[in-house]
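Participant: Pasted the sequence and its predicted model underneath.
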Amino acid sequence: MVAVLACFLGACSNHSQQAANHAQKVTIMLDWYPNAVHSFLYAAQEKGYFKEQGLDVSIKMPSDANDPLKLAAADRIDIALNYQPQVLIARDENIPVQCFGTVVRHTLNRVMVPASSGIRSPKDLAGKTVGYSSIPLEEAVVRTMVKADGGHPDKVKTVDVGYDLIPALTARKTDAIVGGFVNHEQLLLEKEGVPVRARKKRLSPGPNGKACDAALSGKIRAMRRL
C-alpha cells in the first residue's frame, strides 16, 4: 500500500425513511480522532448545511481504528470514513461495505523518523522499533518496504501504539512510526520540537506511488501473510 485514500463507506442495508417533517438522522464515524482531514464535516455541521438538506448528522470518533468498517457493516452506524486498503481487505473477507466517495485523493500517510535519526531508507528500519496505529496492514507494509529496499524485514520490531503515534516518537518509545499524516502528526511533532523525515509508503519505485497503488488489490493477500 502506498497511496491511502480516505473513503466514505456506506453499509449496504436500507434504512426506513424518516417522516417527511423530520430530519433524517445520520451517524458518521471518523477514521481517527478529529483533525484537519475532517474539517469539512464540522464546517458543514456548524454552518447548517446538513440541516438545509434535511439531515440530523452525528459525528463520532472510533475507540479503535478498526471499528468504523465493522460498525458500518453491522448497521450500527450509517457512514464510516476509512482507508482504501482497509476497504479491499473488508471486501476480501466478505464484509458488506461499499465505497461511494473519496475525501483525500493523494496519500497523507507516511513512515516518520526523527530528523536526527540515522534511518535514511526503509532497510535501515531493520533492528529498529516501529509504532503503528492498530491497523495490521501497516505492519505488512513496513516489512515489505524494508524487503524491497534490500533489508531484513524479520528484524523489524513493530508495536501497536494505537492513537499514541506522537507520544511514541517524542518519548522515544519507538524509532519510527507508520500511520501518521503529513498534515497532522508531522506538524504536531514539529510543533513539539521533534522534526521528522517523512517517507511515502512505497512498495516499489514509481512516480507518486502510482505503480504500487495500481498493483495493490492483487497484493493484498500476499501482504497480509508477511
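Facilitator: Yes, it's here. Numbering: from 1, shown residues only.

Participant: Only C-alpha atoms from now on, for both contacts and neighbour counts.
Facilitator: Fine.

Participant: okay, now Glu138: neighbour count?
Facilitator: Around Glu138 there are 24 other residues, counting by other CA atoms under 10 Å.

Participant: next, the one to line up against it:
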Amino acid sequence: MTPTTKPIRRALALVAALCLGWSAPGLADPDPTADANPASVAEPRLDERAIDAARELIEARAEPLPPPTQTDRAPEPIAPPPLRELKVMLEWYLGLQHAPWILARERGHFDRQALSVELMSPADPEVPTKLLSAQRIDLALGRQPQLHLESAAGQPLVRVATLIDSPAGGLLMREDIDGLNALSQGQLAYGVADSPLIARTMLAQQGIVLEASRLVDRHFSLGQALLGEEVVAVVAPLAITLSAQLAEEGLATRHFPAEEHGLPAYDGLILMAHQERLAGLREDIQRLVTALERATLWALNHPEAAWSLLVASEPSLDSAANRRAWPWLLARLATRPAALDPARYERFERFLVEEGQLQATRPVAQLAVDPND
C-alpha cells in the first residue's frame, strides 16, 4: 500500500461505518411490538457503536507522507555563462602564423574559456597598432621591434603574450644574388614599420649605408615586388612562408635571418594590449592565452591532424607552399605564450640606444608584462 492511499481508505472506512450504523424502517429487523399502522413511522437512529468507530477514525492521527524521492519534471537547464567578446586584429592577412588562433577556435578552446574572439585582418599592416591605440579594438598582433619603436613614439602599447618566440624575419632575395654585400645598389621593399631598422642594421654589418630613398613600402605585396624584379630584396617579417610561396611561383630565393646579421634575438610575433585597458582585460587575456597554449600544445603533439583541421577550416591556407612551411612554423610557436623573458626586452632597448633610436632605456614593465603575474 502506498502512503497516498491510506487517507483515502480511512475516508472510505468512515463512510462505511456511518452507513452501516444508520438504521431506518424497513431496513432493520422488524419490531413485533411496533404499531402496524403504516402512518406510524419510527424516527431513524444511529448505532452508538458506529458513532464511536467513526469518531475514532476522525480523531486518529494521519501518518505523515514521506518526502518525494524523485520528480516527474525535468530540472531547469543551467544557463552557460555569457561569452566575453574580444576583438583581435592580426598583423597581416590570415596565414600559418595564426594557426593557434584557428585551432583554438575550431577545437572549442575559446568557448571553454567563455570567450568570443573576433579575428580581423587589417587593410594595411600599419593599421593594427593605430586602432589599438585609439581603443577601437581590444588586442593586436605585432613584433617585438615594432613594440619598442612605436611605444617610444608615444603609442600606449604593452606586450601580453608571445606567439612566436624567435625572430622570423630578415632579408629575402633572389637566389642568383651573391649575398648581402651585393645590396649596395637597388631598391628594397618592406611592408611593416620596423623593417627599415632591420634592413639598415643588417646592411651596416656589410659596411653598406642604406639610404631611405632605397626603401619602398609595398605593404602586402612583397612577393609581387620580388617576382616583378622591381626590387633586389625584400624585408620579410615572416620570411620562410614568403620564400615557400615564391618557390611555388617558380622563384628560388635566399633568406638571411636578422638575428644572424647584427640584431639581438627578439620575439617574432607578440600580442599587444592598450596600457590603460590592461587592468580591465587581464582576466580575459589570461583566458585567451590559456586557450592559445592548449591549441599550440595539441598541434605539436598532433601535427598532421592539426594541419588537416587548419586547412579544412581555412581552405585558403591549403597550398603546397604552406604545406612545406608547416613543420618550420610549428617548431617556432611559443609553447608558453604568457611567459616573459625580461632580459630579451632589456637587450633590445640597449640595442636601440646604441643605434640612436632611443635616448635612454626604459623599464621592461613599461613595455611587456606576464598577464598571470
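Facilitator: Nice, thanks for sending it over. Keep in mind that what you see is a predicted model, and the values were worked out from it rather than measured.

Participant: biggest strand in the second structure by residues?
Facilitator: Looking only at the second structure and at elements set by DSSP state E, the strand with the highest residue count is strand 157-164.

Participant: which strands and helices sit next to the helix or strand just after it?
Facilitator: Once strand 157-164 of the second structure ends, the next helix or strand along the chain (criterion: DSSP states H and E) is strand 170-174. Based on contacts counted as 3 or more CA pairs under 8 Å, 6 or more residues apart in numbering; DSSP states H and E, the elements that strand 170-174 of the second structure packs against are helix 195-204, strand 233-236, helix 239-248, strand 253-257.

Participant: on that earlier part again, relative to the first structure, which residues correspond to the longest strand of the second structure?
Facilitator: Per TM-score structural alignment, the counterpart of strand 157-164 of the second structure in the first structure is residues 97-104.

Participant: swap in stretch 242-249 of the second structure?
Facilitator: Here stretch 242-249 of the second structure aligns to the first structure at residues 185-192, judged by TM-score structural alignment.

Participant: What residues of the matching stretch count as buried?
Facilitator: 185-186, 189 (16 or more other CA atoms under 10 Å).

Participant: Can you find the partner of Ser133 of the second structure in the first structure?
Facilitator: Aligning on TM-score structural alignment places Ser133 of the second structure opposite Ala73 in the first structure.

Participant: picking up where we left off before, output the buried residues of stretch 185-192 of the first structure in CSV, with distance to Gly162 of the first structure appended to each entry.
Facilitator: Shown next, in CSV, are these (distance: CA to CA, whole Å):
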residue, distance to Gly162 of the first structure
Glu185, 13
Gln186, 16
Leu189, 16
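
Participant: Closest one to Arg197 of the first structure out of these, please.
Facilitator: Top of the list for closeness to Arg197 of the first structure, among these and by CA to CA, is Gln186 at 8.7 Å.

Participant: Let me know the helix or strand that Arg202 of the first structure is in.
Facilitator: Counting by DSSP H and E, there is no helix or strand that carries Arg202 of the first structure.

Participant: So it sits against Ala214, correct?
Facilitator: No. Counting by CA atoms under 8 Å, no contact exists between Arg202 of the first structure and Ala214, whose distance comes to 11.7 Å.

Participant: between these two, which one's more packed in?
Facilitator: For Arg202 of the first structure against Ala214, the residue with the higher neighbour count under other CA under 10 Å is Arg202, and the figures read 25 against 13.

Participant: distance of the match of Ser133 of the second structure from Arg91 of the first structure?
Facilitator: The gap separating Ala73 of the first structure from Arg91 of the first structure is 11 Å, by CA to CA, to the nearest Å.

Participant: List the contacts of Ile95 of the first structure.
Facilitator: Under the criterion of CA atoms under 8 Å, 6 or more residues apart in numbering, the contact list for Ile95 of the first structure reads 70, 73.

Participant: Checking my notes, it in a helix, right?
Facilitator: No. Read with DSSP: H, G, I helix; E, B strand; the rest coil, Ile95 of the first structure is coil and lies in no helix.

Participant: any idea how far it lies from Pro34 of the first structure?
Facilitator: Ile95 of the first structure sits 25 Å away from Pro34 of the first structure, taking CA to CA as the criterion.

Participant: In three-state terms, how would the one residue sitting closest to the centre of the second structure be classified?
Facilitator: In the second structure, the residue lying closest to the centroid (CA atoms, centre = their mean) is Phe110, at 3.1 Å. When the structure is reduced to helix, strand and coil (three-state DSSP), Phe110 of the second structure reads as helix.

Participant: Verify the stated contact: the match of Ser133 of the second structure with Val97.
Facilitator: Yes. Shown here, Ala73 of the first structure and Val97 form a contact pair, counting by CA under 8 Å, at 5.8 Å.

Participant: burial of Gly280 of the second structure, as a residue count?
Facilitator: Gly280 of the second structure has 9 neighbours, counted by other CA under 10 Å.
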